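Enquirer: compute the structure for the input listed below.
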Amino acid sequence: MTAAMSTPDPGPPLTDELPFFVYGTLLPGEPNHDLFLRGRTTGERPAVLPRALLYDGPGYPYAIDGHGRVHGTLLTAAPGVYGELLGLLDHLEEYLGPGHPRNLYERVVREVELPGESGAGRGSEAAGGAGQGGVEVGGVEVGGDGAGGEDVGGDGAGPVRAWVYLAAAAVTRSLRTGGSLIDGGRWVTGRPPGGPRTP
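Expert: Next up, the predicted model:
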């Protein structure tokens, strides 16, 4: 062939190794946290997903786009386990690929907020203090001692890009017409009596 064949330029990576924003059964203290996240993260920090609403399942919570805020945790994968963790979470959340008709959730990039911290003393909420020698991973500062529980996120002055699992289109339509909105956007305090119901 004489004509040069070109492949579309994918451009810069959209995600690198973004942190994850979790808001339901993956939160610290909830059942799926230990099953899927224990030993696979280096830091966890309270965070807020703006422009979102939180609904009760059935079974587990769903975040959808809306005029509200969802409270959760921003976490960063431990070095060397990002691909494994991404696969585990995709499987748990029944995410088969962008726009797949059998998706329960869609994995999307959203900006999350790290509330009320100026940088001094960060990390004390998550693990009793920030790690030493932090480095930036996917646009997020992570403590460098590798012991787990270090600081996650920037200086609290701006949003952080993260993966978020939002309800897929069919689920969102169902929730908007007959779902149970969780006032205040906090799964731990707003879920129905009896605690989380996991599959």
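Enquirer: only C-alpha atoms for contact and neighbour calcs from this point on.
Expert: Will do.
Enquirer: so after the helix or strand containing residue 126, what's the next helix or strand?
Expert: Taking DSSP states H and E as the criterion, residue 126 maps to helix 124-127. Going down the chain from helix 124-127, the next helix or strand is strand 135-137, by DSSP H and E.
Enquirer: one more, for comparison:
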Amino acid sequence: LDIKNMGTTIVVRAKPYITNQELIDELTGVVRSIHKLKPSADNDFAINETDIITQSFDQLFKIIAIVGWIIGGFSLIVGGFGIANIMFVSVRERTNIIGIQKSLGAKNFFILIQFLFEAIFLSLIGGGVGLLLVLAGSYAGTQILGFEILLTWNKIIIGIATSSVIGLIAGYVPALMASRLDPVEAMRMNA
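Expert: Just a heads-up that it's a prediction; the model follows:
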């Protein structure tokens, strides 16, 4: 061994039939003899197991994932309430138009579907903006960190589907309220 040209780090992998402890004991003996340490002297080197480091990172990533799910859940709830409020305002502002549509023969189901589509469209716009932010963030993260952050088609489809479902749920009550308006009362309300 050319000790003078050795780096400060050596990476060693055990053969399948050798345990980590056996490898650590063997490495300790070899490095102690290379460093010419006396039996009573403390080691002037460290042996780190990647399993311990990997476990620490795994725990960190699990915590980050849990926090991400919590933040994502709250974001969905807040977004849902935002869409519901927008839809309630939309119904209120268009009460007169709803009355005219119903007096011209529009069925309750048509009015319901009209407002549900609007709510889903609004949530898809929000989901699209969120998707663009995630794409930009993953690209920036790839450039800064130096390893690729993957965004799979499955996750994109799940995100779009989740946005649609949130829009459907958030828009249902305002759409139902709009579909049940009495045409005469609706035309009279904003007149």
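Enquirer: may I have the TM-score of the superposed chains?
Expert: Here the TM-score for the pair of chains, by TM-score structural alignment, normalised by the length of structure 2, is 0.21; 73 aligned residues with a CA RMSD of 5.8 Å.
Enquirer: need the longest helix for structure 2.
Expert: helix 50-93 (DSSP state H).
Enquirer: report all helices and strands that that helix contacts.
Expert: Applying 3 or more CA pairs under 8 Å, 6 or more residues apart in numbering; DSSP states H and E, we find helix 50-93 of structure 2 packed against helix 108-145, helix 153-179.
Enquirer: pick the most buried one from these.
Expert: Highest mean neighbour count among these (mean count of other CA atoms under 10 Å): helix 153-179, with a mean of 19.
Enquirer: tell me which residues of the very next helix or strand once past it come out buried.
Expert: Going down the chain from helix 153-179 of structure 2, the next helix or strand is helix 183-189, by DSSP H and E. The neighbour-count check on helix 183-189 of structure 2 (16 or more other CA atoms under 10 Å) flags 183, 186-187 as buried.
Enquirer: now, which of those sits nearest residue 89 of structure 2?
Expert: residue 186 (14.5 Å; CA to CA).
Enquirer: excluding sequence neighbours, find me the nearest residue to residue 136 of structure 1.
Expert: Once flanking residues are discounted, residue 136 of structure 1 sits nearest to residue 142: 6.0 Å by CA to CA, 6 or more residues apart in numbering.
Enquirer: was I right to think the one you found contacts residue 44?
Expert: No: assessed by CA atoms under 8 Å, residue 142 of structure 1 is found out of contact with residue 44, at 9.7 Å.
Enquirer: please name the nearest non-neighbouring residue to residue 76 of structure 2.
Expert: With CA to CA, 6+ apart, the residue lying closest to residue 76 of structure 2 is residue 166, at 7.3 Å.
Enquirer: ok, that neighbour - contacts?
Expert: Applying CA atoms under 8 Å, 6 or more residues apart in numbering to residue 166 of structure 2 gives the contacts 76, 80, 120, 123.
Enquirer: and the two most separated of those residues?
Expert: Maximum distance among the contacts of residue 166 of structure 2 (CA to CA): 13.6 Å, for 76 and 120.
Enquirer: compare the helices and strands packed on helix 50-93 of structure 2 and give me the one nearest residue 58 of structure 2.
Expert: Comparing the helices and strands packed on helix 50-93 of structure 2 by CA to CA, helix 108-145 comes nearest, at 17.8 Å.
Enquirer: I'd like to check the angle between that closest one and helix 50-93, please.
Expert: If you take axes from the mean of the first three to the mean of the last three CA atoms, to 10 degrees, helix 108-145 of structure 2 sits at 150 degrees to helix 50-93.
Enquirer: and helix 108-145 of structure 2 with helix 153-179, angle?
Expert: Interaxial angle of helix 108-145 of structure 2 relative to helix 153-179 (the same axes, to 10 degrees): 150 degrees.
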